[in-house]
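A.B. asks: The following comprises the amino acid sequence and a computationally predicted model.
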Amino acid sequence: MSIVKLNLSSDASLVVGPKQTVLTLIVPVYNEQNAIGPFLDAMTPILNQLVPAIAGEILFVNDGSRDGTEFAIRSFMEANPAIRLVNLSRNFGKEAALCAGLEHARGDAVIPVDVDLQDEPNIIPEMVEKWQQGAQIVNARRNDRSSDSWAKRTTARAFYRAFNALADYPIPSDVGDFRLLDRQVVDVLRTMGERVRLNKALFSWVGFKTDEVTFVRQARTQGRTTMNYWRLWGMALDGIIGSTTKPLRIWTYLGTGLGLLSLLYAMYIFFSTLLFGIDVPGYASLILLILTFGGLNLFAIGILGEYIGRILTEVRERPMFVVRSTYGAED
């Protein structure tokens, strides 16, 4: 294997030598053509700190971008063979794109990272150091999210609390996909066949020895996020439904309790009518009971529908993503 030198800018280069431990950065991208250059300029000096003990490769997963993202990446690849590219056939979503990256990553360790540089590059050497000390998962916790809006911070806090209250295996708060995963962990994740998934929940489910680093979340440097609140709500729902059956169990208990209360109320009405006769009919209370129990029934049916819908998705056994083309060392 020959030595490859990457000249990403006039003062930054990345060297990949033979028989080195490889670290793969998985970078899902969607309509991010303007962010590719700044991302590479920021990451290259960081990866250079790891040379010669560790060689870095950057694996971009183009999630069906409709702008010039693919061509921007390929323009850097012409002089930088350590950059690899996987093009998906359409937009499958970030979770599927991350799974595609895990499937194609060759590194002894991998780090999923966002191209917008909100994930702090400077803590990567610290993550690698903890990995070399024996940790197989190194979480990157955001200890300051002041760059996010109040609404984003509030909804994120609510999600972690709700998820950990319901899930069989809790996830660490304020830890996203940005973390280091050992090759053994990646191999386990690749065997999981869920089509609808929240990857950060699976990262916690697999276990293994875990350590942690902290960082301050930065403001987005380029472009706009495509993760609106509706998509985030969908991801949260997928994560909860896919990680636990407690919502179904809660409604089992709630339904049993309401059934007993209904039986007691029916007995009260029956005996009060026999003993005291019938008072003036209560239209308001009747409507209130009908609407209350009707709403609860519809809500319970909705939860059942969420689980049934995901069962349908799983039994179809369609792939999570479709690869259109690959470019790089093994294309």
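C.D. replies: Sure thing, it's come through.

A.B. asks: C-alpha only now, for contacts and for neighbours.
C.D. replies: OK.

A.B. asks: Tell me which residues touch residue 126, please.
C.D. replies: Listed by C-alpha atoms under 8 Å, 6 or more residues apart in numbering, the contact partners of residue 126 are residue 213.

A.B. asks: dropping in the other structure now:
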Amino acid sequence: MNPKYSFIIPIYNEEKSIPELYRRMSAVMEQLNAPTELILVNDGSRDRSLQMLRELHEKDPRVCYLSLARNFGHQIAVTAGLNFVRGEAIVILDADLQDPPELIPDMVDKWQQGYQVVYAQRIKRHKERWFKRFTAYVFYRLLKRLANVEIPTDTGDFCLMDRQVVDILNSMPERNRYIRGLRSWVGFPQTAVYFERPPRFAGEVQYTFRKSVSLAVNGLVSFSKVPLRLSTYVGLFAAAIAVAMAILVLYWRIFVPNSPLTGFTLILVAIFFLGAVQLVSIGILGEYIGRIYEEVKGRPLYTLAEVAGFKNVASRK
């Protein structure tokens, strides 16, 4: 019998959190009173995480696991889980327990009411630095304003998706994946459940500032053409500034011949300004061209080193 509910959890160096994660997930699975599967995706962990997943699979047949051949990143690990999932309702959450499993029954209630995407929306973050809270606040609102689809603010990958939505996501060929944007793009009835995000249960933060910036850039580039248009607007602005400067220089030459602003300093400032505009524009173009380059290579999204708990593995991606 195929499970009714599936849970996908990427794992990267989470040996300290796995026992508590399993305990709380087991309680939720028992509460749902339906066939379930727990898919744990080892994303190239360097600690004992993989060994612990093997032990959980031997102990509990509901636990399935995938082990990627190296670290491919959070979004790809989630994608791997989506490729193997079998349930009618699929929940994605993180292993650090900042996505509380106890919220899942509320998501299931919304799904049973007819919503095909139920996302968890944060109303408060506990024990996070002000800088992270501030940058997250700015990014989500900037993305909401610039994206060509309605992406809810203050939401991560913690969500429930209907089987129909997951099938569509699995059919999408793109490689630079931003799951929270893709689930909005597909449409279908969507709603939120609200929660206060608790602090990390144990271990070190795996999503570093560099990874967060990379994910933010990926989200902006994947769902908005505004950065490309911004290059045009900045170029036009620079051209207007150049024309104004030329008029001013001509005025100073005629009416203020001894003005120091008509010499080397003004020329140097203009060169630096135009050079900065050109470099920023090239950088924006590079982001889009880099994604085209990744797409046309056609490499697989990930490689698997070990799989357990699934039937007909050979027929899957």
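C.D. replies: Okay, I see it. This is a predicted model, so every value here is computed, not measured.

A.B. asks: what helices or strands is the helix or strand harbouring residue 269 of the first structure leaning on?
C.D. replies: Element membership for residue 269 of the first structure (DSSP states H and E) is helix 246-276. Contact analysis of helix 246-276 of the first structure by 3 or more C-alpha pairs under 8 Å, 6 or more residues apart in numbering; DSSP states H and E lists helix 283-316 as its packing neighbours.

A.B. asks: Mean deviation, the helix it packs on versus the second structure?
C.D. replies: Helix 283-316 of the first structure differs from its equivalent in the second structure by a mean of 1.3 Å after superposition (mean C-alpha distance after the TM-score superposition for the first structure).

A.B. asks: Buried residues in that helix, which are they?
C.D. replies: For helix 283-316 of the first structure, burial by neighbour count (16 or more other C-alpha atoms under 10 Å) applies to 300, 307, 310.

A.B. asks: Isn't the last one up against residue 197?
C.D. replies: No: with contact defined as C-alpha atoms under 8 Å, residue 310 of the first structure does not count as touching residue 197 (10.0 Å).

A.B. asks: Just checking the distance from stretch 239-251 of the first structure to the centre of its chain.
C.D. replies: Its chain's C-alpha centre and that of stretch 239-251 of the first structure lie 18 Å apart, by C-alpha atoms, centre = their mean, to the nearest Å.

A.B. asks: again with stretch 213-221 of the first structure
C.D. replies: A distance of 17 Å separates the centroid of the chain from that of stretch 213-221 of the first structure, by C-alpha atoms, centre = their mean.

A.B. asks: in the second structure, what residues pair with that stretch?
C.D. replies: Across the second structure, the stretch matching stretch 213-221 of the first structure (TM-score structural alignment) is residues 193-201.

A.B. asks: Tell me where the first structure has strands.
C.D. replies: 4-9, 12-16, 21-29, 54-62, 83-88, 109-112, 137-144, 175-182, 210-216, 323-327 (DSSP state E).

A.B. asks: Could you dump those strands into JSON lines with distance to residue 226 of the first structure added?
C.D. replies: Below are the strands of the first structure laid out as JSON lines (distance: least, C-alpha to C-alpha, whole Å):
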{"stretch": "strand 4-9", "distance to residue 226 of the first structure": "27"}
{"stretch": "strand 12-16", "distance to residue 226 of the first structure": "30"}
{"stretch": "strand 21-29", "distance to residue 226 of the first structure": "10"}
{"stretch": "strand 54-62", "distance to residue 226 of the first structure": "14"}
{"stretch": "strand 83-88", "distance to residue 226 of the first structure": "17"}
{"stretch": "strand 109-112", "distance to residue 226 of the first structure": "18"}
{"stretch": "strand 137-144", "distance to residue 226 of the first structure": "21"}
{"stretch": "strand 175-182", "distance to residue 226 of the first structure": "16"}
{"stretch": "strand 210-216", "distance to residue 226 of the first structure": "22"}
{"stretch": "strand 323-327", "distance to residue 226 of the first structure": "21"}
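
A.B. asks: how about these, which one is nearest residue 123 of the first structure?
C.D. replies: Closest to residue 123 of the first structure of the strands of the first structure, according to C-alpha to C-alpha: strand 210-216, at 7.3 Å.

A.B. asks: Show the contacting residues for residue 181 of the first structure.
C.D. replies: When contacts are counted by C-alpha under 8 Å, 6+ apart, residue 181 of the first structure is found next to 109, 110, 111, 136, 137, 138.

A.B. asks: how about 6 Å then?
C.D. replies: Contacts for residue 181 of the first structure were tallied using C-alpha atoms under 6 Å, 6 or more residues apart in numbering; they are 109, 110, 137.

A.B. asks: Mind telling me what it corresponds to in the second structure?
C.D. replies: Under the alignment (TM-score structural alignment), residue 181 of the first structure pairs with residue 161 in the second structure.

A.B. asks: excluding its backbone neighbours, what's nearest its match?
C.D. replies: Nearest residue to residue 161 of the second structure, sequence neighbours excluded (C-alpha to C-alpha, 6 or more residues apart in numbering): residue 117, at 4.6 Å.
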